[in-house]
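Trainee: quick one: sequence plus predicted model below, questions after.
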Amino acid sequence: MTATPQSQSDTRPVTPLGILTEQLEMLLQQVGTEPPELHDRLYRAWQLAAGLDPYLQTCTSPESADLAVLAQRTAAEAWNQHFSTGTTIRPLEQEMLSGHIEGQALKMFIHMIQARRVLEIGMFTGYSALAMAEALPADGKLIACEVDPYAAAIAQASFQSSPHGVKIQIELGAALETLCRLADAGESFNFVFIDADKREYIAYFQTLLSTNLLPSGGFLAVDNTLLQGQPYLPPEQRSRNGEAIAQFNRLVAEDPRVEQVLLPLRDGLTLIRRI
């Protein structure tokens, strides 16, 4: 007889797989061991779900020491307290960190297309920015947009501790204003990563494509495009962010200027190429 699993994570599930794993675990605890056939089927389903993320971690190249320190620093922050005391200007949480698997994926993308200029919209504490910067050549440049000064300060301190931090330029303020300023200055980028306000995803996308910020042949990666499974669940089960992502996904799928693929990586990562 298989045992009922016990939760092994102190963080709340924020991906479709994490939520599915938690639901299966709760069902196992409610069902108990009787009837045995139902318990065993549920247990095998839980094993498939619960074992995937740890296996991905094992089979993916380890993060750099600098990234590991940054992840630990982010996890140690009292984010709820920071917002309640006004230290941060918006609610932030540890789960906003891109993390090991996604960080290594972004780093691999930069290597694959041999990018030299990268734009990040939504930096948080800088994990994804630093991961991508590690893949840039010595004369490469990454511009990272962040609206929260406290998160940006954590990122800047981490960048100063890394030999790759000199490639990163932080732009503090509203991302749309920064994009317009960069476009007016004639800037363009080989690769853009969006992980910011979900309700502004469409505005970011349209701004990138209506300017030369993302030129023909440029690549765009967009995070959270599965947003806890909400975009493909019934509309009544969606939050405002979930509905915003569902609308964004439809818009991208119907736009003849791009081709794209939505990957079930973490909370969903869409790769877009401007034709």
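Mentor: Okay, I see it.
Trainee: C-alpha from now on. contacts and neighbour counts both.
Mentor: Fine.
Trainee: quick one: Ala71 from Leu130, how far?
Mentor: 11 Å (CA to CA, to the nearest Å).
Trainee: comparing the two, which residue is more hemmed in?
Mentor: The residue with more neighbours, out of Ala71 and Leu130, is Leu130; 28 against 20, by other CA atoms under 10 Å.
Trainee: that one contacts His164, doesn't it?
Mentor: Yes - with contact defined as CA atoms under 8 Å, Leu130 and His164 form a contacting pair (7.2 Å).
Trainee: burial count for Ala76?
Mentor: Neighbours around Ala76, by other CA under 10 Å: 10.
Trainee: quick check: it vs Leu24, distance?
Mentor: Following CA to CA, the distance that separates Ala76 from Leu24 is 29 Å.
Trainee: kindly list the longest helix within the protein.
Mentor: helix 36-59 (DSSP state H).
Trainee: what separates that one from the chain centre, distance-wise?
Mentor: In this view, helix 36-59 has its centroid 24 Å away from the chain centroid, taken as CA atoms, centre = their mean, to the nearest Å.
Trainee: do stretch 44-62 as well
Mentor: 18 Å.
Trainee: and for it, what's in contact with it?
Mentor: For stretch 44-62, contacts defined as CA atoms under 8 Å, 6 or more residues apart in numbering pick out Leu17, Gly18, Leu20, Thr21, Leu24, Glu25, His100, Ile101, Gln104.
Trainee: give me the buried subset of the residues you listed.
Mentor: Leu17, Gly18, Leu20, Thr21, Leu24, Glu25, His100, Ile101, Gln104 (16 or more other CA atoms under 10 Å).
Trainee: for stretch 171-179, what is the distance to the chain centroid?
Mentor: Using CA atoms, centre = their mean, the offset of stretch 171-179 from its chain centre is 19 Å.
Trainee: same thing with stretch 225-241?
Mentor: With CA atoms, centre = their mean, you get 16 Å for stretch 225-241.
Trainee: here's the one I want to compare it with:
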Amino acid sequence: MLLKLINPKKTIEIGVFTGYSLLLTALAIPDDGKILAIDVDRKTYEIGLPFIKKAGVELKIDYIESQALPVLDKLLEDQKNEGSFEFAFVDADKVNYLNYHERLMKLVKVGGVVIYDNALWGGTVTWPEEEVPEDMRESRLSFLEFNKSIAVDPRIDSSLAAFGDGITICRRIC
């Protein structure tokens, strides 16, 4: 619904995994819309690729197998990319959310929307440190820092939607 309201033609997805959110985005954007999809593991992307092809939206997707930060930095080397994206979805390595955010604030246009998945990190962002499983602690700390930073970022309006594992919806205002 959000994508239909925005009607973006140029989007970016950081962290594709099996392509579920990628497929939903491709179905929601206009026929002439494009998605730059970045993920480190093409094998997982290929799990969902048959469904993307069956839906007839594979031509909307430009897939890049890579870490996202080098791709974002390369995009920013060309000034015409600044403010050229209308929508971004992030569901990648959690420790880099702040790094992604800084780059996306340059790539997404004023009025554009960025969504970050897993903002509640299994609810651990509200737990005492000693109750958080060891393998979730680094990402939990990253989310705590990310959530605090987003809450006071003057470049955006943001809202945390507490369904599923939580998503943070940001609208760039300057």
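Mentor: Right, received. Where do you want to start? Since this is a predicted model, take the numbers as computed values, not measurements.
Trainee: what TM-score do we get after superposing?
Mentor: Once superposed, the chains reach a TM-score of 0.90 (TM-score structural alignment, normalised by the length of the second structure), with 166 aligned residues with a CA RMSD of 1.3 Å.
Trainee: picking up where we left off before, so which of the contacts of stretch 44-62 of the first structure are in helices?
Mentor: Leu17, Gly18, Leu20, Thr21, Leu24, Glu25, His100, Ile101, Gln104.
Trainee: and those as CSV, adding distance to Pro234 of the first structure?
Mentor: Compiled in CSV, those are given as follows (distance: CA to CA, whole Å):
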residue, distance to Pro234 of the first structure
Leu17, 18
Gly18, 19
Leu20, 16
Thr21, 20
Leu24, 20
Glu25, 23
His100, 31
Ile101, 29
Gln104, 33
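Trainee: pick out whichever of the residues you listed sits closest to Tyr150 of the first structure.
Mentor: Each of these was scored against Tyr150 of the first structure by CA to CA, and His100 proved nearest at 22.4 Å.
Trainee: just give me the match in the second structure for the closest one.
Mentor: Using TM-score structural alignment as the criterion, His100 of the first structure has no counterpart in the second structure.
Trainee: and His100 of the first structure, how close does it get to Asn80 of the first structure?
Mentor: 23 Å.
Trainee: likewise for Val252 of the first structure?
Mentor: From Val252 of the first structure to Asn80 of the first structure the distance is 34 Å (CA to CA).
Trainee: neighbour-wise, which of those two wins?
Mentor: Val252 (18 against 15).
Trainee: how about the alignment partner in the second structure of that one, what does it touch?
Mentor: Counting by TM-score structural alignment, Val252 of the first structure corresponds to Ile150 in the second structure. Contacts for Ile150 of the second structure (CA under 8 Å, 6+ apart) come out as Ile156, Ser158.
Trainee: ok, now which ones touch Leu69 of the second structure?
Mentor: Asn99, Tyr100.
Trainee: can you check Leu24 of the first structure too?
Mentor: Leu42, Tyr43, Ala45, Trp46.
Trainee: please redo it, this time with the cut-off set to 10 Å
Mentor: By CA atoms under 10 Å, 6 or more residues apart in numbering, Leu24 of the first structure lies in contact with Pro5, Gln30, Leu42, Tyr43, Arg44, Ala45, Trp46, Gln47, Ala49, Ala50.
Trainee: how near is the fifth one to Ser239 of the first structure?
Mentor: The spacing between Arg44 of the first structure and Ser239 of the first structure, counted by CA to CA, is 31 Å.
Trainee: now the strands for the first structure?
Mentor: Assigned by DSSP state E, the first structure shows strands spanning 117-121, 141-146, 168-172, 191-194, 219-223, 258-263, 269-274.
Trainee: just checking, what packs against the third one?
Mentor: Using 3 or more CA pairs under 10 Å, 6 or more residues apart in numbering; DSSP states H and E as the contact definition, the elements that strand 168-172 of the first structure packs against are strand 117-121, helix 127-135, strand 141-146, helix 149-160, helix 175-184.
Trainee: what is the mean deviation of the shortest one from its aligned residues in the second structure?
Mentor: Once superposed with the second structure, the aligned residues differ from strand 117-121 of the first structure by a mean of 0.8 Å; criterion: mean CA distance after the TM-score superposition for the first structure.
Trainee: go on, the last one?
Mentor: Superposing on the second structure places helix 175-184 of the first structure at an average distance of 1.4 Å from its equivalents, by mean CA distance after the TM-score superposition for the first structure.
Trainee: circling back to that earlier point, give me the range in the second structure that the longest helix of the first structure lines up against.
Mentor: By TM-score structural alignment, helix 36-59 of the first structure lines up with nothing in the second structure.
Trainee: tell me if I'm right that Thr35 of the second structure and Gly19 touch.
Mentor: Actually, residue 35 of the second structure is Ile rather than Thr. No - Ile35 of the second structure is not in contact with Gly19 according to CA atoms under 10 Å; the separation is 11.8 Å.
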